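Asker: generate a structure from the sequence data that follows.
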Amino acid sequence: MPRRTATLLASTLMLIALLCTAVLIPAPYSEMSPGPTVNTLGDHEGAPVLQISGHKTYQPTGHLNMTTVRVTGPDYSMNVFYALVGWLDHDSAVVPHKTLYPEGQTAEQADQENAEEFTQSQESAKVAALQQLHIPVAAQTVVASVMKDKPADGRLHAGDVITAVDGTKVKETGDVAKFVTRHKPGEKTVFTIIPAKVAAAAEKKGHKPGAGQRQVTITTTKAQDGRAVVGIQAGVDHIFPFPIDVKLADVGGPSAGLMFALGIVDKLTPGSMTGGKFVAGTGTIDDKGKVGPIGGISMKTVGARNKGAQFFLTPKENCAAAVKDTPKGLTLVKVGTIGDAVKALEKIRKDDTAGLPSCSPAGRS
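Answerer: Next up, the predicted model:
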């Protein structure tokens, strides 16, 4: 066999061996890519995304699209070859697996966590939207969770409304721990509650729970730091003046909060906040309307632009990352609160785009 042929054959066999190795060797990475984007002002799968009853609503024009990221599952095993392809692909991102899924987290746990975050984001979006419109929202302290094998296990339940502890009215969530820790471990504390089912029935009718109160006496136990505890986590439940529902399946996580809130504001306000323009965005939101950062910002801007978005509402903490690879034709608008977003939409509606707060590499406007 001629030397040149032998060398070529050896090189070919080595290349094949390297490719086989790349396919077979697992890599500790996951892939992110642009996911679906849905207009919160419109319908999805035949039903309005935002369903509001008991209050006058309007049908605005334009788009206020929430954006998503599609990610490989926690059990997905990427090989070296696909990792290399992903790194070269502009419309996807390869990231360390542990960035998306903490070590030991199962697929079921990941789904549960995403579902809980999505539900909480809807709750906060509704609160922030109504507060932006100066519509009062009542709040009450509830049992958020009960620790197994602790004194409250079987005595209190998630969703129970806590109205008082030891006869002292509970005015805010922090009061519960404050009142319980006044005791020494082993002493009894008395909770005045409205059972979760009674409270839920009243809320469904649009009434603030009041009837059905009962007292539950629980003996405290000693925490690791020596404090008296009963083994519950207190939380806040809001009572809305009229029903607001978000109907969007197969979506998880908290990052759609801002866009849900803006969609609610737009549907409860005459006219159109966007002026008919295509605006997309992302960002978590809390009860006070503060917008927080999210993951996968570059994938979301790509997905939004692919759908036709002209403007993208960007959490200020994500600006530096988003501006590094902004899709052509998409204007990034920096926001820190729902109020910032409403003001920006007003400028977009009036075509005053020169005055928009924009993202920069350093996150400055």
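
Asker: hey, let's count contacts and neighbours off CA atoms from now on
Answerer: Fine.

Asker: leaving out the residues flanking it, which one is nearest to residue 165?
Answerer: Among residues not flanking residue 165 along the chain, residue 191 sits closest, at 4.7 Å (CA to CA, 6 or more residues apart in numbering).

Asker: the residue nearest in space to the middle of the chain and residue 97, how far apart?
Answerer: Centroid-nearest residue in the chain: residue 254, 0.4 Å away (criterion: CA atoms, centre = their mean). Between residue 254 and residue 97 the computed distance is 20 Å (CA to CA, to the nearest Å).

Asker: the helices in the stretch 251-365 of the chain, which residues?
Answerer: Counting by DSSP state H, counting those that start in this stretch, one finds helices in the stretch 251-365 of the chain at the ranges 257-267, 297-306, 319-322, 338-349.

Asker: got the contact list for residue 38?
Answerer: Residue 38 makes contact with 44, 65, 66, 67, according to CA atoms under 8 Å, 6 or more residues apart in numbering.

Asker: may I ask which of the residues you listed has the most neighbours?
Answerer: Most neighbours among these, by other CA atoms under 10 Å: residue 65, with 28 neighbours.

Asker: what lies in contact with stretch 47-66?
Answerer: Contacts for stretch 47-66 (CA under 8 Å, 6+ apart): 37-43, 242-248, 256, 259-260, 262-264, 266-282, 304.

Asker: surely residue 224 is in a strand?
Answerer: No: judged by DSSP: H, G, I helix; E, B strand; the rest coil, residue 224 forms no part of a strand; its state is coil.

Asker: one more to line up against the first:
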Amino acid sequence: MNRRIATLVAALVPVVVLGVTGSVVTVPFAALGPGPTYNTLGDVDGVPVVQIDGTDVDPTAGHLNMTTVAVRDQLNLFEAIGFWASGRQGLVPREEVYPPDKSKEEVQEGNQADFEESESSAELAALHHLDLPVSLAVASVAEDGPAAGVLNVGDTLVSVGGSPVATASAVREVVSARAPGDSLDIEYVRDGTTQTSAVVLGARPDDASKGYLGVTPEEQPGVPFEVKFNLADVGGPSAGLMFSLAVVDKLSPGELSNGEFVAGTGTIDADGTVGPIGGIPYKLIAAREAGATTFLVPDANCGEALQNVPDGLRLVRVESLDSAVEALQAIGSGADAPSCS
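Answerer: So this is what the prediction gives:
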């Protein structure tokens, strides 16, 4: 082998090694980027994303789009560099998406559970906003708790200590304001019959100075119609706000979007509180590319959203379902809406 060939071989070996390594060896990162958006007022494969059966539904049009983040895993070096260089994706340590103590399947199952819980909270928040009936049922009774033998799973709570209760937090507030040993009258409905029983409170496990009832209350729709959410292969709780807005829009006259292409994100509690989410930069990109001109941003995400807002997208700050509805109504009437600026 002459010197020229030897030099060429010596130069090519690192290139070949790099090429093989870069295309075969995976890196400990995951790529996050814009995911699909879904119009909660529309259909997917001919099925309404939000379906309400058993009552009249107001015709809806326009867009109230929920947004998602796409996650790409098992990247090789070249793929990771390509995603990073694109400007549309970001790289995060894989353990931030898939914790080392959980399998990928366990993470996906957890995300699905969060998604289903967000559907329930979205419906309840919408019913509260519309002043429609919501009942408070006993979901569980501690085996050795103060209410054992008095309350049963499925009982509907009406009042605790003389105070009407419609939410789980209301029960906690009344009970926590009393001391262990106090007797509370519990009014409830069982098998269609209203009953009242006294329960002597125990001590709360995490604070012995406060009363403890030993039941888990759970809010349930008290309406004669059914709300279904027909979106598969989506996980996490961040669709809650947009699902709730869709229910409100379908059960009330007029259009919340008022001709605007509105997208947004945010978790929602049954009481209508909107919470922060992750991946806001990618959701903003996804929304704008889908055609959105207005984006509903949880208050706690406003700072990050301002640093990543695409041109042509108005950021509207929301703290609750009520504030989101009010903001959309303001936009529709030409008034100012709370912004992230």
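
Asker: can you give me the TM-score here?
Answerer: TM-score for the superposed chains, counting by TM-score structural alignment, normalised by the length of the second structure: 0.77, backed by 326 aligned residues with a CA RMSD of 4.1 Å.

Asker: so which strand or helix has the residue nearest to residue 165 of the first structure?
Answerer: Using DSSP states H and E, residue 191 of the first structure sits within strand 188-194.

Asker: now do that strand: distance to the chain's middle.
Answerer: Computed by CA atoms, centre = their mean, to the nearest Å, the chain-centroid distance of strand 188-194 of the first structure equals 33 Å.

Asker: ok, stretch 299-309 of the second structure next?
Answerer: Averaged over its C-alpha atoms, stretch 299-309 of the second structure has a centre that lies 18 Å from its chain's centre (CA atoms, centre = their mean).

Asker: in the first structure, what range does that stretch match?
Answerer: Aligned using TM-score structural alignment, stretch 299-309 of the second structure spans residues 316-326 in the first structure.

Asker: in that stretch, what counts as buried?
Answerer: 316, 317, 318, 319, 321, 322, 323 (16 or more other CA atoms under 10 Å).

Asker: which residue ranges of the stretch 51-200 of the first structure form helices?
Answerer: Secondary structure of the stretch 51-200 of the first structure (DSSP H, counting those that start in this stretch): helices located at 80-88, 97-100, 107-132, 174-180, 196-204.

Asker: quick one: closest of these to residue 329 of the first structure.
Answerer: Among these, helix 80-88 comes nearest to residue 329 of the first structure, with 22.6 Å by CA to CA.

Asker: comparing the helices of the stretch 251-365 of the first structure, which comes out most buried?
Answerer: Highest mean neighbour count of those: helix 257-267, a mean of 27 (counted as mean count of other CA atoms under 10 Å).

Asker: what residues in the second structure pair up with it?
Answerer: Using TM-score structural alignment, the residues of the second structure aligned to helix 257-267 of the first structure are 240-250.

Asker: and for stretch 80-97 of the first structure?
Answerer: Under TM-score structural alignment, the match for stretch 80-97 of the first structure is residues 77-94.

Asker: how long is the matching stretch end to end?
Answerer: OK, stretch 77-94 of the second structure end separation, CA to CA: 14 Å.

Asker: picking that back up, so how do I select the buried members of the contacts of stretch 47-66 of the first structure in ChimeraX?
Answerer: ChimeraX command restricting the contacts of stretch 47-66 of the first structure to the buried ones, with burial defined by 16+ other CA under 10 Å:
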select :37,38,39,40,41,42,243,244,246,248,256,259,260,262,263,264,266,267,268,269,272,273,274,275,277,278,279,280,281,282,304
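
Asker: residues touching stretch 120-134 of the second structure, excluding its own?
Answerer: Residues contacting stretch 120-134 of the second structure (CA under 8 Å, 6+ apart): 166, 219-223, 227, 240-241, 243-245, 247-248, 268-272, 321-322.

Asker: how far does it sit from the chain's center?
Answerer: Remark: stretch 120-134 of the second structure is offset 15 Å from the chain centroid, using CA atoms, centre = their mean.

Asker: and what of stretch 91-109 of the first structure?
Answerer: Using CA atoms, centre = their mean, the offset of stretch 91-109 of the first structure from its chain centre is 17 Å.

Asker: and that stretch, end to end?
Answerer: End-to-end span of stretch 91-109 of the first structure (CA to CA): 28 Å.

Asker: give the buried residues for that stretch.
Answerer: Within stretch 91-109 of the first structure, the residues that qualify as buried by neighbour count (16+ other CA under 10 Å) are 92, 93, 94, 95, 97, 100, 101.

Asker: who does the strand holding residue 191 of the first structure touch, helix- and strand-wise?
Answerer: strand 161-165, strand 214-219 (3 or more CA pairs under 8 Å, 6 or more residues apart in numbering; DSSP states H and E).

Asker: adding distance to residue 130 of the first structure, write the ones you listed out as a markdown table.
Answerer: Listed next are those as a markdown table, based on distance: least, CA to CA, whole Å:
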| stretch | distance to residue 130 of the first structure |
| --- | --- |
| strand 161-165 | 23 |
| strand 214-219 | 32 |
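
Asker: gap between the two ends of the match of stretch 299-309 of the second structure?
Answerer: 15 Å.

Asker: likewise for stretch 188-201 of the first structure?
Answerer: One end of stretch 188-201 of the first structure sits 30 Å from the other (CA to CA).

Asker: out of the helices of the stretch 51-200 of the first structure, nearest to residue 142 of the first structure?
Answerer: That would be helix 196-204 among these, by CA to CA, at 8.6 Å.

Asker: buried residues of the closest one, list them for me.
Answerer: For helix 196-204 of the first structure, by 16+ other CA under 10 Å, it's 196, 198, 199, 200, 202, 203.
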